[in-house]
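*Asks:* mind folding the following:
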Amino acid sequence: MIIGIIPARYASTRFPGKPLIDIQGKSMIRRVYEQASQAKCLSEVIVATDDERILNHVQSFGGKAVMTHPDHPSGTDRCWEAYCLGVRSQEPEAKGTSSYSSLLTSHSYVINIQGDEPFVAPEQIDELGAVLDGSVELASQMIPVSDHDVLFDVGEAKVIVNQSFEAIYFSRQVLPFLKGIDPKEWHNHHTYYRQVGMYAYRSDILEKITQLPVSDLEKAESLEQLRWIQNGYRIKMGLTAYESHCIDTPEDVEKVLRLMNA
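*Replies:* As a prediction, the model looks like this:
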């Protein structure tokens, strides 16, 4: 079983209250929730928030939501707390064969769905769910880069994979360096990938990675997935054709709507 969790913080430096903004008659968090709820691979969807306004709003349209600690350093940590809260709410009051530890494995995977992608495709979530075969510890998605400007955009995390499509390294810089070739032509001589979409965690691995201290590579690149790789965890990368359309600032709303209506 796979549970979808949508981390949704109210506080945002660039866009406070972002989950509750109106997008063509519906809040952003409602759009994300409704899109995720159409994914066939998910047994349930839960919003993990730090604010009662978001909690009450999600519950008002019939969605599931839980309150989490306001000071989580990442969406991964918020997912772990929400997962534990969701499992505890299902724990039987009477003593029996079921236990908290056994319920932790009843949902074998958690998919972290970005709360600022109101038009995330259910099919993209199902693509990620399809690679979660029990042996996969962690997973994400990637898309080929065919544009020079996108390739050299430090806001985009690039990923190098091995022959098993497991991540070797993530970087904001372009890797590998192509010696003797004009950098403007690199994308025409090598298949580069950038990370898009969501993270999936096997439930036992999610518990472990939230206990890890911040690593030096993570600090250097500001990419939490490097902490997992440095500690020996494997990240399976699935290919997708779906682009990510995030809303980080008020100006992004119109841009995303234009893209979706194009």
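*Asks:* alpha carbons only for contacts and neighbour counts from here, please
*Replies:* OK.
*Asks:* and the helices in the stretch 1-150 of the chain?
*Replies:* Along the stretch 1-150 of the chain, counting by DSSP state H, counting those that start in this stretch, helices occupy 28-37, 52-60, 75-90, 100-104, 122-130, 148-151.
*Asks:* which strands or helices does the longest one pack on?
*Replies:* Spelled out, it's helix 75-90. Helices and strands touching helix 75-90, by 3 or more C-alpha pairs under 8 Å, 6 or more residues apart in numbering; DSSP states H and E, are strand 2-8, strand 42-49, strand 65-67, helix 100-104, strand 109-112, helix 203-209.
*Asks:* and that helix, which residues are buried?
*Replies:* By neighbour count on 16 or more other C-alpha atoms under 10 Å, the buried set for helix 75-90 is 75-83, 86-87.
*Asks:* what of the last one?
*Replies:* For helix 148-151, a neighbour-count test (16+ other C-alpha under 10 Å) marks Leu151 as buried.
*Asks:* and it, how far out from the chain middle?
*Replies:* 22 Å (C-alpha atoms, centre = their mean, to the nearest Å).
*Asks:* next one: the third one
*Replies:* Using C-alpha atoms, centre = their mean, the distance from the centre of helix 75-90 to the centre of the chain it belongs to is 15 Å.
*Asks:* if we look at it, which residues are touching it?
*Replies:* By C-alpha atoms under 8 Å, 6 or more residues apart in numbering, the residues outside helix 75-90 that reach it are 5-7, 46, 48, 66-69, 72, 100, 103-104, 110, 112, 206-207, 210.
*Asks:* just put the helices of the stretch 1-150 of the chain in TSV and tack on distance to Ser215.
*Replies:* Putting these into TSV (distance: least, C-alpha to C-alpha, whole Å) gives the following:
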stretch	distance to Ser215
helix 28-37	31
helix 52-60	32
helix 75-90	15
helix 100-104	27
helix 122-130	26
helix 148-151	25
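*Asks:* compare with the first, here's sequence two:
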Amino acid sequence: MKIIAIIPARYAATRFPAKLMQMLQGKPIIRHTYENTVGTNLFDEVIVATDSEIIFNEITQNGGNAIITKGNHESGSDRIAEVAREMEVDIIINIQGDTPFVNKPALEEIINVFKDETVQVASMMQILTEQKYIEDYNYVKVVVDKNMNSLLFSRSVIPYPRNKETVVTYYEHIGVYAFRKEALIRFTKWEMTPLEIIEKIECLRYLENGVPLRMIVVSGIGVEIDTPEDLERASIALGG
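*Replies:* Prediction:
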């Protein structure tokens, strides 16, 4: 199989404008993500897909591979589909630009799920333990069935602990997706769905069209940087 990684990189992030160009240990976040992805040696090609000349220049001037895309995409998946549509490729990994700690074991695991021919889309999750993050709407939660297929994603606390005597494991959705090319192209042809619009979570479009995501539990992915507080946590994690 030909496998590529595409990193959608929008400059004007709503919650933390220009976050991908914020410095983390002397280097912009987007370069950490790109270089860590390339460093896994898992992909035939790694591309940053961006609407920003600033991000484009940051990657290309440091020896990386980037493409300027349209600026009006509703989601990262729409952005990477613009790049992937004309490519000869089997599996596409969508690595969010704000995941600078992405690592090889987790990416290998998500690639391996496609040995199951029924899997069309896959993604990652990690265990959330701190109550303040469980309740924080910036942390997208996910619940799965016994086969590790997603049932629901939400910014709310799911599952809700109505029974206080039962131990609950909470999972944070990590913004790394993997698609068969055909599944990605179908996604871009569907209208935005009600839950997707309400929650601002793009993968709900798959669920609302009857396509579950195969989820894998990972560790060591670290902080997804959505807020200035996350950036501070990421810096501490790197010893800064």
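*Asks:* tell me how the two chains score on TM-score.
*Replies:* Remark: TM-score between the superposed chains equals 0.88 [TM-score structural alignment, normalised by the length of structure 2]; 238 aligned residues with a C-alpha RMSD of 2.2 Å.
*Asks:* and the contacts of helix 75-90 of structure 1, which are buried?
*Replies:* 5-7, 46, 48, 66-68, 103-104, 110, 112, 206-207, 210.
*Asks:* pretty sure Pro212 of structure 2 belongs to a strand, no?
*Replies:* No: the assignment for Pro212 of structure 2 is coil, going by DSSP: H, G, I helix; E, B strand; the rest coil, so no strand is present there.
*Asks:* residues in contact with the aligned partner of it in structure 1?
*Replies:* Using TM-score structural alignment, the equivalent of Pro212 of structure 2 in structure 1 is Arg234. Contact analysis of Arg234 of structure 1 by C-alpha under 8 Å, 6+ apart lists 136-138, 166-167, 228.
*Asks:* name the residue closest to the centre of structure 1, please.
*Replies:* Met198 (3.1 Å; C-alpha atoms, centre = their mean).
*Asks:* alignment lookup: that residue to structure 2.
*Replies:* Match for Met198 of structure 1 (TM-score structural alignment): Val176.
*Asks:* give the closest residue to its match in space, chain neighbours not counted.
*Replies:* Ile95 (4.7 Å; C-alpha to C-alpha, 6 or more residues apart in numbering).
*Asks:* if I pick the closest residue to Asp22 of structure 1 other than its chain neighbours, what's in contact with it?
*Replies:* For Asp22 of structure 1, ignoring the flanking residues on the chain, the nearest one in space by C-alpha to C-alpha, 6+ apart is Met28 at 6.4 Å. Taking C-alpha under 8 Å, 6+ apart, we find Met28 of structure 1 in contact with 18-22, 115-118.
*Asks:* of those, keep whichever come out buried.
*Replies:* 18-21, 115-118.
*Asks:* nearest to Gln35 of structure 1 among these?
*Replies:* Pro118 (7.7 Å; C-alpha to C-alpha).
*Asks:* go ahead and confirm the closest one touches Ala36.
*Replies:* No: in this structure, Pro118 of structure 1 is not within contact of Ala36 by C-alpha atoms under 8 Å, at 9.6 Å.
*Asks:* now Ser215 of structure 1: how far from Leu223 of structure 1?
*Replies:* 10 Å (C-alpha to C-alpha, to the nearest Å).
*Asks:* before we move on, the earlier item: widest-spaced pair of the buried ones among the contacts of helix 75-90 of structure 1?
*Replies:* That would be Pro7 and Leu103, which, of these, are the farthest apart (C-alpha to C-alpha) at 21.5 Å.
*Asks:* is it correct that Glu108 of structure 2 is in contact with Leu42?
*Replies:* Yes: at 7.4 Å, Glu108 of structure 2 counts as touching Leu42 under the criterion of C-alpha under 8 Å.
*Asks:* between those two, which one's more packed in?
*Replies:* Leu42 (16 against 12; other C-alpha atoms under 10 Å).
*Asks:* and that one, what's its match in structure 1?
*Replies:* Per TM-score structural alignment, Leu42 of structure 2 is aligned with Cys41.
*Asks:* separation between that match and Tyr109 of structure 1?
*Replies:* 11 Å.
*Asks:* what does Arg53 of structure 1 give?
*Replies:* For Arg53 of structure 1, the distance to Tyr109 of structure 1 - C-alpha to C-alpha - is 28 Å.
*Asks:* those two: who's more crowded?
*Replies:* Between Arg53 of structure 1 and Tyr109, counting by other C-alpha under 10 Å, Tyr109 is the more crowded of the two (27 against 13).
*Asks:* show me what that one aligns to in structure 2.
*Replies:* Under TM-score structural alignment, Tyr109 of structure 1 pairs with Ile91 in structure 2.
*Asks:* Val253 of structure 1 now?
*Replies:* Using TM-score structural alignment, Val253 of structure 1 sits opposite Leu231 in structure 2.
*Asks:* got a list of what that match touches?
*Replies:* Leu231 of structure 2 touches 24, 225, counting by C-alpha under 8 Å, 6+ apart.
*Asks:* 10 Å instead?
*Replies:* Contacts for Leu231 of structure 2 (C-alpha atoms under 10 Å, 6 or more residues apart in numbering) come out as 19, 22-24, 29, 98, 223-225, 237.
*Asks:* in strands, which of these fall?
*Replies:* When DSSP state E defines the strands, the subset of those inside them is 23-24.
*Asks:* out of the contacts of Leu231 of structure 2, who's nearest Glu165 of structure 2?
*Replies:* Using C-alpha to C-alpha, those come closest to Glu165 of structure 2 at Val223, 30.0 Å.
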